[in-house]
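> sequence isn't available, so here's the structure alone:
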């Protein structure tokens, strides 16, 4: 069994206590913060689930979680596990399933920010490769403000094979790239079963990932015919791309 770790941040801990309270072991609360309404809610959640409460000095919290951004609460809990790949079999049966694929996103802050946006934009699951990808660390949980707990995050051994299986299930795979044959993202039909791939900021998608795409798209930006996807932080680009998916689907629903 994975070694317990220390989660920090109000929203990350609230989500953990809501979605997997049995994994929570001990809650450390900064002395003097007990009157804070958010902290009180977390304390109540913890007590309702039999989690022990331990008043602690601020500096001790920082030492426990390795960050000063704990907001007065640190939760000793079992780590979040990646979801089983088999869950995709159920997800792809949905008429408008939306999957976000993160290819070689290794920075925990970018990964967490992408997860936060994914939940906000109605993504059904996030897929990432087993290697050359960020893990589900407490930093990812904090940056995602709890989103990491709210949807399946699936780690696959062979991304190209996973994409092939999605395509066999009727999912249309879009990759973001600056290739000459890429089209503006707003010109693509994103209203059906969709998988959207975002590559790393430096290298973009890997060759096999690119070859697995049904269509390549880019985000147009002012002053440049093809924009410059790599000039955007990957989490910002992810937000812009998913917003376009959401925009198209909302418009299609209104027109139906």
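Happy to help now that I have it. Since the model is a prediction, treat every value here as computed from it, not as a measurement. Numbering: from 1, shown residues only.
> please make it C-alpha for all contacts and neighbour counts, starting now.
Will do.
> buried residues, the lengthiest helix in the chain. List them.
Among the segments of the chain that qualify as a helix by DSSP state H, the longest is helix 234-255. By neighbour count with 16 or more other Cα atoms under 10 Å, helix 234-255 contains the buried residues 234-235, 237-239, 241-249.
> looking at these, spot the one nearest residue 12.
residue 235 (18.5 Å; Cα to Cα).
> and the gap between the closest one and residue 106?
Shown here: residue 235 relative to residue 106, a distance of 12 Å by Cα to Cα, to the nearest Å.
> and the longest helix of the chain, what other elements does it pack with?
Contact here means 3 or more Cα pairs under 8 Å, 6 or more residues apart in numbering; DSSP states H and E; on that basis helix 234-255 packs against helix 108-120, strand 194-199.
> closest one to residue 186 among these?
Smallest distance to residue 186 across the helices and strands packed on helix 234-255 (Cα to Cα): 13.3 Å, for strand 194-199.
> identify the residues contacting the closest one?
In this structure, residues lying in contact with strand 194-199 by Cα atoms under 8 Å, 6 or more residues apart in numbering are 96-105, 171-176, 204-206, 234, 238.
> tell me where the chain has helices.
Counting by DSSP H, the segments of the chain that form helices are 10-19, 37-48, 58-65, 88-91, 108-120, 138-143, 159-168, 207-211, 234-255.
> deepest in the core, which of those helices is it.
helix 138-143 (a mean of 25; mean count of other Cα atoms under 10 Å).
> dropping in the other structure now:
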């Protein structure tokens, strides 16, 4: 019954009682906090620049030293800022990089080629190497011993690092405890390549239209050098560049044959036509069989398309000839590098016949 409840001090009304004030002790919380400091006046901000006699906070100095060491190991200039850590003022965090994912690196940064077989093959092919990284405690075998001995004979810096450091440098890629650092490739000027090719008795150039596999690029460069081409040019966007993988696949030919990047491949092909070249594109539905290519004895540019779609529409329309390679009906098409090797070999045969 009401009034017989055993629970004491039970509130029976929904209204709150009177509350006591703070006595003016909390009035400072209502005061304004002043102006918001700009970035260059906040010691914790990445754009902050201290004065001549001003000392940086300990954590900021640590972050800058860490970035400096990382940049020195990768052979680049230190970045002005990096991943934002917790801010002393707000406590908020900036974007994080997921573990095991490679962060964005500058386009002209050195590249690491890892793995025991790739490293040995690259050294055998005389790929330009600036450093050899070997993990501490690595199990030595014939390949590792050959890599270290070759690097020592050529005066290449040998860096012994921890496995954790090599994991960081490679972005989590399986490296087998060894890797080499390859400098950025120096591309030839397309205009210089075109002018130099005109001095040859029978000029021959190779163009690639959107080939995205660096192994195909390296194989094409190797074939172009083997069959007497004066150079290779390719688009600077949406196409493979001269990475460490392309270096290795070219078996050292990239050090002897000029390679150029162009902003617009169609415009570059038209420049070749104005210079007196015949532009022949390799296409499965081409109307000129390769073995009947009479233009082989003339100055010629051979163009290969991408691995999937072949020649793009604009490039195909720019070509003077569309050349097909006769193959068995059971085979749909040839790999871009294989098709280029077959075409260059036939052109070389016709020229020497």
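Structure's in. What do you need? Everything numeric here is computed off the predicted structure, so don't read it as measured data.
> tell me the one of the buried residues of helix 234-255 of the first structure nearest residue 80 of the first structure?
Within the buried residues of helix 234-255 of the first structure, the smallest distance to residue 80 of the first structure is 21.1 Å, found for residue 235 (Cα to Cα).
> residue in the second structure paired with the closest one?
Matched by TM-score structural alignment, residue 235 of the first structure corresponds to residue 337 in the second structure.
> can you pull the contacts of its match?
By Cα under 8 Å, 6+ apart, the contact list for residue 337 of the second structure reads 216, 217, 219, 220.
> mind telling me what the second one corresponds to in the first structure?
In other words, residue 217 of the second structure. Using TM-score structural alignment, residue 217 of the second structure sits opposite residue 111 in the first structure.
> wait, doesn't its match sit right on residue 140?
Yes. Residue 111 of the first structure is within contact range of residue 140, at 6.6 Å (criterion: Cα atoms under 8 Å).
> distance of the equivalent of residue 308 of the second structure over in the first structure relative to residue 219 of the first structure?
Counting by TM-score structural alignment, residue 308 of the second structure lines up with residue 202 in the first structure. According to Cα to Cα, residue 202 of the first structure stands 16 Å off from residue 219 of the first structure.
> neighbour count winner among those two?
residue 219 (22 against 11; other Cα atoms under 10 Å).
> distance of the aligned partner of the more buried one in the second structure from residue 352 of the second structure?
Alignment note (TM-score structural alignment): residue 219 of the first structure maps to residue 325 of the second structure. Distance, residue 325 of the second structure to residue 352 of the second structure, by Cα to Cα: 20 Å.
> next: residue 275 of the second structure.
24 Å.
> what of residue 122 of the second structure?
Using Cα to Cα, one gets 33 Å for the distance from residue 122 of the second structure to residue 352 of the second structure.
> with residue 199 of the second structure instead?
Noted for residue 199 of the second structure: a distance of 19 Å to residue 352 of the second structure, by Cα to Cα.
> residue 223 of the second structure too?
Taking Cα to Cα, one finds residue 223 of the second structure at 17 Å from residue 352 of the second structure.
> residue 277 of the second structure now?
To residue 352 of the second structure, residue 277 of the second structure is 19 Å away according to Cα to Cα.
> ok, the aligned partner of residue 159 of the first structure in the second structure - contacts?
Aligned by TM-score structural alignment, residue 159 of the first structure pairs with residue 265 of the second structure. By Cα under 8 Å, 6+ apart, the contact list for residue 265 of the second structure reads 209, 234, 235, 315.
> in the first structure, what sits opposite residue 112 of the second structure in the alignment?
Using TM-score structural alignment, the partner of residue 112 of the second structure in the first structure is residue 6.
> enumerate every residue touching its match.
By Cα under 8 Å, 6+ apart, residue 6 of the first structure lies in contact with 64, 65, 74, 75, 76, 77, 138.
> can you report how many residues neighbour the fifth one?
Translated: residue 76 of the first structure. Residues near residue 76 of the first structure, counting by other Cα under 10 Å, number 21.
> list the contacts for it?
By Cα under 8 Å, 6+ apart, the residues touching residue 76 of the first structure are 4, 5, 6, 7, 24, 25, 26, 27, 28.
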